[in-house]
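Engineer: sequence? don't have it. structure:
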């Protein structure tokens, strides 16, 4: 528990173990907050504009690997309640969080700090993380935090809505790619993992990161970043900031979608920076294939003049490799690539 940044950060200078090497630091220069990252109005997909929305999502997934969705159908009061519950969780007394804190990588519901493997990393991340599965809900909910008292009720409702939203976006992507309805159902989207990042105010945001540069290993990520800026995406050789929009969700393409699409969709590199003024809390849902699901480029998406870019593998193989490389975006796809 004493390792949690939120336990000791107040009025301290930045410890040496949190200072990134010069080439990885965000620095003091201002990162532009990009207004060109696509914002998709999902309500239009219910009407005659569906084809237009499908093409918007497809284009964003090809060019950015990132987009934001508004008018998504998740009730605003539920989003607000959920964000408040997570903030309340991180503000709980240490004794109320002690039962959830764990350094056991195999524990399904746990609170920890920095990356999953604190004692074996060269530099620490300026964040605490709460992570647990959300499917099947009736089994998972039994291991969730019991405090705040409304945690299980609100997070359960929110997880159902987040999964529905993710499946809806996957269905629109399936249409755009020319795959059949329900293509991303069943084993390809069986698992749902919640990850809550909490970034306390940082003494020197120019020297450290909340989350280092990476691509997500999963199928699709649904993120609510609250109203505090911190998310950055790497595009065309530079970092650009993702502006928080009121009641919007950030959607990003994971490695598995890039592989299934035979590189037609892009899994974008991204990171989280800190700030010195206020705490920032973000809530992400990772939609994952089942561990034994076989992932490979879909044959219908391989053009006649090209070959599959990746060999078939089980998702659990990919996760093991990803973890061993600490999410290194340059190397985690290499073992699964086929070279002509």
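Structural biologist: Arrived safely. Here the structure is a predicted model, which means the values were calculated and not measured.
Engineer: contacts, neighbours, all on C-alpha from now
Structural biologist: Fine.
Engineer: toward the C-terminus, what is the element adjacent to the longest helix along the chain?
Structural biologist: Secondary structure of the chain per DSSP state H: the longest helix is helix 151-177. As assigned by DSSP states H and E, the chain's next helix or strand after helix 151-177 is strand 191-199.
Engineer: that following strand: how far from the chain's middle?
Structural biologist: With C-alpha atoms, centre = their mean, to the nearest Å as the basis, strand 191-199 stands 7 Å off its chain's centre.
Engineer: distance between the helix or strand harbouring residue 240 and the chain's centre?
Structural biologist: Secondary structure from DSSP H and E places residue 240 in strand 238-242. In this view, strand 238-242 has its centroid 16 Å away from the chain centroid, taken as C-alpha atoms, centre = their mean.
Engineer: repeat for stretch 283-299
Structural biologist: Chain-centre distance of stretch 283-299: 14 Å, with C-alpha atoms, centre = their mean.
Engineer: check which residues of that stretch are buried.
Structural biologist: Neighbour-count burial for stretch 283-299 flags 283-291, 293, 295-297 (criterion: 16 or more other C-alpha atoms under 10 Å).
Engineer: got those residues as TSV, with secondary structure columns?
Structural biologist: Formatted as TSV, the buried residues of stretch 283-299 follow (DSSP: H, G, I helix; E, B strand; the rest coil):
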residue	secondary structure
283	strand
284	strand
285	strand
286	strand
287	strand
288	strand
289	coil
290	coil
291	coil
293	coil
295	strand
296	coil
297	coil
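Engineer: next up, a second structure to put side by side with the first:
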């Protein structure tokens, strides 16, 4: 298989980190027009996270941006402050999506799927960027930045910044993920687990708070189109390897996901055969 280099430059990563931190340093009056609690809005600023089944709140502000591929006119719906935000995000998101697509092609090669299996509708949704900001927390023992969860999408590329706070679940323990400059943390999401019939597992992770310093991270989510049907790939099921998950549209998956919550055991219970 021919491998094409879709790398993200260190400059693009540093610029994205810098403009993200600059956005959250803006005066409240500059950010207020973009604030919304309407979860249906593709571009918005909001605080905390509330799951319908529990109502818990967490120590986080988030700027969420929907990005077309290519970005095109979708950037006109992003904040116009800081001045360079739109330019920097566009230069960051397009090559970052390219890295995600290249990783998916390499995974296909390793599993015996055709290289373009995840192209088209399975990655046809908007690319979503979450710029997560965790202000210093007076008592980190009382709350999390984000609760334990698995991502809803296919694959996530996380630029986690210089401040440690990400933890992943491993054999019943929470393991710190140390920051690495100019590098992504790659998370597999629920859609990838379903499509590979459980061969690749979505990773449960959480974000910790910090009493001394703020932490800002940038998560880039590659998602299916809303009406795309996701189920175990035919090449990965057969005699002695029955389908482990039912096929669902991504829209239906999200309705259930928002109801049962993002914990691995809840999602598996909802979609396992």
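Structural biologist: Thanks, I have the structure now. Given the structure is predicted, the values throughout are model-derived calculations rather than measurements.
Engineer: got a TM-score for the two of them?
Structural biologist: With the length set by TM-score structural alignment, normalised by the length of structure 2, the two chains reach a TM-score of 0.94; 270 aligned residues with a C-alpha RMSD of 1.9 Å.
Engineer: wait, what's in contact with the residue nearest to the spatial centre of structure 2?
Structural biologist: Taking C-alpha atoms, centre = their mean, the centroid of structure 2 lies closest to residue 221, which sits 3.8 Å from it. Listed by C-alpha atoms under 8 Å, 6 or more residues apart in numbering, the contact set of residue 221 of structure 2 reads 127, 128, 129, 153, 154, 155, 156, 157.
Engineer: need the counterpart of it in structure 1.
Structural biologist: Using TM-score structural alignment, the partner of residue 221 of structure 2 in structure 1 is residue 286.
Engineer: distance of that match from residue 95 of structure 1?
Structural biologist: Relative to residue 95 of structure 1, residue 286 of structure 1 is positioned 29 Å away (C-alpha to C-alpha, to the nearest Å).
Engineer: sorry, back to before: other SSEs contacting the longest helix of structure 1?
Structural biologist: helix 50-63, helix 76-91, strand 220-224, strand 280-288 (3 or more C-alpha pairs under 8 Å, 6 or more residues apart in numbering; DSSP states H and E).
Engineer: closest to residue 100 of structure 1 out of the ones you listed?
Structural biologist: Distance to residue 100 of structure 1, taken as C-alpha to C-alpha, is lowest for helix 76-91 among those, at 10.9 Å.
Engineer: mean shift of the closest one relative to structure 2?
Structural biologist: Once fitted to structure 2, helix 76-91 of structure 1 is off its aligned match by 0.7 Å on average (mean C-alpha distance after the TM-score superposition for structure 1).
Engineer: what residues sit buried inside whatever helix or strand comes next after that helix?
Structural biologist: Counting by DSSP H and E, the next helix or strand C-terminal to helix 76-91 of structure 1 is helix 94-97. Across helix 94-97 of structure 1, burial judged by 16+ other C-alpha under 10 Å covers 96, 97.
Engineer: matching residues in structure 2 for helix 94-97 of structure 1?
Structural biologist: Under TM-score structural alignment, helix 94-97 of structure 1 corresponds to residues 28-31 of structure 2.
Engineer: which residues sit against that stretch?
Structural biologist: 45, 81.
Engineer: quick one on the thing from earlier: what span of structure 2 lines up against the strand holding residue 240 of structure 1?
Structural biologist: Strand 238-242 of structure 1 lines up with residues 173-177 of structure 2 when matched by TM-score structural alignment.
Engineer: go through the matching stretch and flag the buried ones.
Structural biologist: Buried residues in stretch 173-177 of structure 2, defined by neighbour count with 16+ other C-alpha under 10 Å: residue 176.
Engineer: now swap in stretch 196-214 of structure 2 and tell me
Structural biologist: Of all the residues in stretch 196-214 of structure 2, those buried under the rule 16+ other C-alpha under 10 Å are 196-198, 200-210.
Engineer: what of stretch 82-94 of structure 2?
Structural biologist: 85, 86, 88, 89, 90, 91, 92, 93, 94.
Engineer: could I get these as CSV with distance to residue 74 of structure 2?
Structural biologist: Putting the buried residues of stretch 82-94 of structure 2 into CSV (distance: C-alpha to C-alpha, whole Å) gives the following:
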residue, distance to residue 74 of structure 2
85, 13
86, 10
88, 14
89, 11
90, 10
91, 14
92, 14
93, 12
94, 13
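Engineer: farthest pair in those?
Structural biologist: Taking C-alpha to C-alpha, no two of the buried residues of stretch 82-94 of structure 2 sit farther apart than 85 and 94, at 14.4 Å.
Engineer: please give me every residue in contact with the counterpart of residue 164 of structure 1 in structure 2.
Structural biologist: Aligning on TM-score structural alignment places residue 164 of structure 1 opposite residue 98 in structure 2. Residues near residue 98 of structure 2 by C-alpha under 8 Å, 6+ apart: 6, 7.
Engineer: quick one: the strand holding residue 240 of structure 1 to structure 2 mean distance?
Structural biologist: Mean for strand 238-242 of structure 1 is 0.6 Å (mean C-alpha distance after the TM-score superposition for structure 1).
Engineer: just the helices in the stretch 201-340 of structure 1 please.
Structural biologist: Assigned by DSSP state H, counting those that start in this stretch, the helices in the stretch 201-340 of structure 1 fall at 255-260, 315-324.
Engineer: which of these sits closest to residue 139 of structure 1?
Structural biologist: Set against residue 139 of structure 1 and scored by C-alpha to C-alpha, the helices of the stretch 201-340 of structure 1 come closest in helix 315-324, at 21.1 Å.
Engineer: what range does that closest one cover in structure 2?
Structural biologist: Helix 315-324 of structure 1 corresponds to residues 250-259 in structure 2, going by TM-score structural alignment.
Engineer: distance between the matching stretch and the chain's centre?
Structural biologist: Using C-alpha atoms, centre = their mean, the offset of stretch 250-259 of structure 2 from its chain centre is 16 Å.
Engineer: residue in structure 1 paired with residue 81 of structure 2?
Structural biologist: Match for residue 81 of structure 2 (TM-score structural alignment): residue 147.
Engineer: rewinding a little: would a markdown table of the helices of the stretch 201-340 of structure 1 with mean neighbour count and distance to residue 46 of structure 1 be doable?
Structural biologist: Output for the helices of the stretch 201-340 of structure 1, formatted as a markdown table (neighbours: other C-alpha atoms under 10 Å; distance: least, C-alpha to C-alpha, whole Å):
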| stretch | mean neighbour count | distance to residue 46 of structure 1 |
| --- | --- | --- |
| helix 255-260 | 24 | 24 |
| helix 315-324 | 16 | 33 |
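Engineer: any chance of those in a markdown table, with distance to residue 103 of structure 1 too?
Structural biologist: Conversion of the helices of the stretch 201-340 of structure 1 to a markdown table gives the following (distance: least, C-alpha to C-alpha, whole Å):
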| stretch | distance to residue 103 of structure 1 |
| --- | --- |
| helix 255-260 | 26 |
| helix 315-324 | 15 |
